[in-house]
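>>> Got a sequence here, can you build the structure:
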Amino acid sequence: MAYAFSPEDVAFLRSAEDVLAECAALDPTRIADVEAARRIAGERAAAVLETVALRRKARGKLDPGGWLFTGDALQQASASAVARHRASRLAGRDVHDVTCSIGADLAELAKVARRAVGSDVDSVRLAMARHNCPDVPLVRADALRPVTRDAVVVADPARRDARGRRWRPEDFAPPLGRLAEVYAGRELAVKVSPGLDFASLTWADEVELVSFDGQVREACLWTGGLATDARRATVLRSGGPSWTITSAEPDDIGAGEPGQWIIDPDGAVVRAGLVKHYGARHGLWQLDERIAYLTGDEPPPGLRAFRILEHGPYQEKSLRSLLKRYEIGRLEILVRGLDLDPDALRRRLKPRGPREATVVLTRIGRSPHAFLCTPTHP
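I've put the predicted structure just below:
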């Protein structure tokens, strides 16, 4: 169970950087280290140990420096690169982050906004935000009780437990529909789970899916003049160029025979429903109009793709023979459009040999199809 910080803990931690530095290498799971923390920090030892552990956990996700966190706030916070991208769309505007929490998004907004203000109903998180964003005006307020008038409203509602495989608007706190009602007529940017069912959100003028280093991190709902297209996918990479694609681009591709490569578009493109748009941009086509795999004779740069060695109708016995002929021992199995468990199938296939390959299993028309491929990495 996560440690519950008190206001007194936060007041101590805000002026205890020397204590935190002295305890930075301690491990809260080791009895000896816990005893050492008690000697150094006294009754605040648990808060100190939790803070140094959270700072370690934040590395690679945030640019935290000497920040303060709660466990839940760190888990919900956007990666710095994602928050920076969202803030870039609000550059030069007056912005109010109505669920600022510990300030992860607010810190990026403050760098580019004309004016930025933050608010939160949680007094502990707000005290941490005052430490993390010392130059930003903050106020304790319920997100559903507006305390500004004309600023763009940024919100990151807390996630409750989703029911089934998809999130619903009422699975958030505050509920998305209430946010839209309370701020009707205001421009909104609302961060939500990428697994949300967007069909019912008629008030959202744009849905943007964002991935970072190959993983879909979040979605953002944009309204009014902030929206540029109905759907957008943004792909961010820490070690390479970032790019975006929208529903305004052409999507006139069809389905056809396999080319030399199979391309699995970035998850943000798939979830945004922009597979055809991405294919049209790069001269690709679909294997099947209902399946998100693309194919072509040259893969887009910077994307993991799969060069086809052989393909044909899928039968487990035939696939086992093919793997044996190619001496495949290290096998990746990708499945889309078929009810197959890749791990269970791998155990049944029992691949043995010195070579590595990827098997792509999918449906073309009504028939299951198998592709034996060699993967390339960006």
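>>> From here on, just use CA atoms for contacts and neighbour counts.
OK.
>>> which ones are touching the residue sitting nearest the centre point of the chain?
Residue closest to the average C-alpha location in the chain (CA atoms, centre = their mean): residue 217, at 0.4 Å. By CA atoms under 8 Å, 6 or more residues apart in numbering, residue 217 lies in contact with 78, 193, 194, 210, 211.
>>> what's near enough to touch residue 67?
Applying CA under 8 Å, 6+ apart, we find residue 67 in contact with 55, 128, 131, 132.
>>> gap between the first one and residue 48?
Spelled out, that is residue 55. Per CA to CA, to the nearest Å, residue 55 is found 11 Å from residue 48.
>>> which one of the two has more residues nearby?
residue 48 (29 against 20; other CA atoms under 10 Å).
>>> what kind of secondary structure is that one in?
Following DSSP: H, G, I helix; E, B strand; the rest coil, the label given to residue 48 is helix.
>>> Next one: the nearest residue to it once chain neighbours are set aside relative to residue 70, how far apart?
Among residues not flanking residue 48 along the chain, residue 20 sits closest, at 6.2 Å (CA to CA, 6 or more residues apart in numbering). Counting by CA to CA, the separation of residue 20 from residue 70 is 15 Å.
>>> from the middle of its chain, how far away would the helix or strand hosting residue 322 be?
Assigned by DSSP states H and E, residue 322 belongs to helix 316-326. Helix 316-326 sits 37 Å away from the centroid of its parent chain (CA atoms, centre = their mean, to the nearest Å).
>>> Show me what the very next helix or strand once past that helix is packed up against.
Following helix 316-326 in sequence order, the next helix or strand is strand 328-336 (DSSP H and E). Judged by 3 or more CA pairs under 8 Å, 6 or more residues apart in numbering; DSSP states H and E, strand 328-336 is in contact with helix 342-349, strand 355-364.
>>> again, only using 10 Å
When contacts are defined as 3 or more CA pairs under 10 Å, 6 or more residues apart in numbering; DSSP states H and E, strand 328-336 sits against helix 316-326, helix 342-349, strand 355-364, strand 367-376.
>>> Please generate a structure for the following sequence too, so the two can be compared:
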Amino acid sequence: MELAELTALLTPEGLRLVDDLGAIDGTDDVAATVSRLRAAGLSPDLVAAAVGQARLRSRARAKFGAFADRMLFTRAGLEQATRLEVGARHAGRFRDAGVARVADLGCGIGGDALAFAGIGLDVVAVDADEVTAALAAYNLAPFGEQAQVRHARAEEVDLAGVDAVWLDPARRTAGHTETTRVGAGDWSPPLDWVWDLAARVPAGVKLGPAFDRTLIPEDAEAQWISVDGSTVELVVWTGKLARPGIRRSALVIRGGSAAELTAAGDADDAPVRELGAYLHEPEGAVIRARLIGEVARSLDAGMIDAKIAYLTSDAPAAGSSDGTASPFVQSFRVREQLPNDPKALGKALRERGIGTLEIKKRGVDVDPASLRTKLKLRGPEQATLFVTRVGDRRVTLLADRV
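Modelled structure (predicted):
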């Protein structure tokens, strides 16, 4: 969004127009709406801004639910924003640590600040980009003086009276229009500055889940988070926001329920064992936190290969006292091993009437989309196919979700 579009949007006419447009999802809807509004005599800047916001609101409901319908976004800001259910958990950690006033340094569109203010914390939300800061101010306006928004660089903010900070560095390289990842030496604010601040002030530092682990301070808590099967972020907690004795954490949220695995450090992997009746795929947060061994031992399972993050056992993955499935893995009952050759594999699958196939691969050079085309599937049945490696052997396993 350019400044001219923002100026047109932040008017009574512009905001009413966005609300009146409702959901716009497809390209055809966008084209038709633009043509209709231009024919009605509305300015190009207003049309572009309003239609863009209507489409972004549709996408934002996956992260913000009903709150999305009264928020404003940039494309980059929405992509980078923390999901509301995750932000609420972060906010709860600040509150439980006795924090009353938090500075959100690099607030983006204000998603995290919204969660902080929503549970009663005072927030100073800061963003270096003028358009993004203006949208954050709009999104946080219902909280009045409780949530103050400033257009400034994180390094320039006076933190007097602030109990803790929240930082989201290196998420954007060119303001509100780009989301390209940056190199190790191009963090904004600089990573050295971030860690120095986090050593002096209790902090939560939001990073990508693939962040270089060697750069995590030794005395911090590193928490990887998965939501509905996707590993969404790493948060490094310092000071009183870091829990005593915990240096590694995997928080898994699925279907609104949450479970967490914690440890004092990386866990030793479980021994490799022969393929059993069940195959277990650890959640991404568990893999990133290097806690696969903890999960394996809780399931009486072993690794199928020392370098492949699949577990196997002879029994289902009961992860609690009531016998329910472990929240830290997705489990599959292995049917049989099938040929690796695509032609023979496709024939075997058709013979079994499998027309719907979920393809998972690890440790092998396979393009699932290309393989699916070669298989020429047909039939009413469904299953999951694992293409992976055991030792120096490629194996193809047919399985069913438990």
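>>> Regarding stretch 376-393 of structure 2, how distant is the last residue from the first?
Stretch 376-393 of structure 2 end-to-end distance (CA to CA) = 25 Å.
>>> Likewise for stretch 91-111 of structure 1?
Across stretch 91-111 of structure 1, first to last residue, CA to CA, it's 8 Å.
>>> same thing with stretch 298-305 of structure 2?
Stretch 298-305 of structure 2 end-to-end distance (CA to CA) = 18 Å.
>>> returning to what we had before: list residues touching both of residue 55 and residue 48 of structure 1?
residue 24 (CA atoms under 10 Å, 6 or more residues apart in numbering).
>>> if we can go back for a sec, what does the residue nearest to residue 48 of structure 1 align to in structure 2?
Matched by TM-score structural alignment, residue 20 of structure 1 corresponds to residue 18 in structure 2.
>>> Which strands or helices does the helix or strand containing that match pack on?
Using DSSP H and E, residue 18 of structure 2 maps to helix 12-21. Secondary-structure packing of helix 12-21 of structure 2 (3+ CA pairs under 10 Å, 6+ apart): helix 3-9, helix 44-64.
>>> One more pass at 8 Å, please.
Counting by 3+ CA pairs under 8 Å, 6+ apart, helix 12-21 of structure 2 packs on helix 44-64.
>>> rewinding a little: next, the buried residues of the helix holding residue 322 of structure 1.
Neighbour-count burial for helix 316-326 of structure 1, with 16 or more other CA atoms under 10 Å as criterion, is recorded at 319, 320, 323, 324, 326.
>>> just to revisit the earlier point, which of the contacts of residue 217 of structure 1 also appear as contacts in structure 2?
With the contact criterion set to both residues aligned by TM-score structural alignment, their matches' CA atoms under 8 Å, these that also touch in structure 2 are 193, 194, 210, 211.
>>> Of those residues, which is the most crowded?
residue 210 leads these on contacts (other CA under 10 Å) with 28 neighbours.
>>> Now that residue: closest residue in space, sequence neighbours ignored.
Per CA to CA, 6+ apart, closest to residue 210 of structure 1 is residue 234, 4.8 Å.
>>> Please report the distance of that neighbour from residue 37 of structure 1.
For residue 234 of structure 1 relative to residue 37 of structure 1 (CA to CA), the value is 44 Å.
>>> Compare those two and say which one has the larger neighbour count.
When neighbours are counted by other CA under 10 Å, residue 234 of structure 1 and residue 37 differ, and residue 37 comes out ahead with 26 against 22.
>>> Looks like the more buried one contacts residue 51 (just checking).
No - in this structure, residue 37 of structure 1 is not within contact of residue 51 by CA atoms under 8 Å, at 11.9 Å.
>>> got the contact list for residue 368 of structure 1?
Counting by CA under 8 Å, 6+ apart, residue 368 of structure 1 has contacts 313, 314, 338, 361, 362.
>>> Which of those are retained in structure 2?
The contacts of residue 368 of structure 1 retained in structure 2, by both residues aligned by TM-score structural alignment, their matches' CA under 8 Å: 314, 338, 361, 362.
>>> Distance check, the equivalent of the last one over in structure 2 against residue 345 of structure 2.
The reference is to residue 362 of structure 1. Aligning on TM-score structural alignment places residue 362 of structure 1 opposite residue 388 in structure 2. Residue 388 of structure 2 is 14 Å from residue 345 of structure 2, where distance means CA to CA.
>>> for residue 91 of structure 2, same thing?
For residue 91 of structure 2 relative to residue 345 of structure 2 (CA to CA), the value is 50 Å.
>>> do the same with residue 383 of structure 2
13 Å.
>>> that older thread, helix, strand, or coil at the residue nearest to the centre of structure 1?
Residue 217 of structure 1 ends up strand, using three-state DSSP.
>>> That one pairs with which position in structure 2?
With TM-score structural alignment as the criterion, residue 217 of structure 1 pairs with residue 232.
>>> Check the burial of residue 31 of structure 2 by counting its neighbours.
Around residue 31 of structure 2 there are 11 residues (other CA under 10 Å).
>>> Thanks a lot, catch you later.
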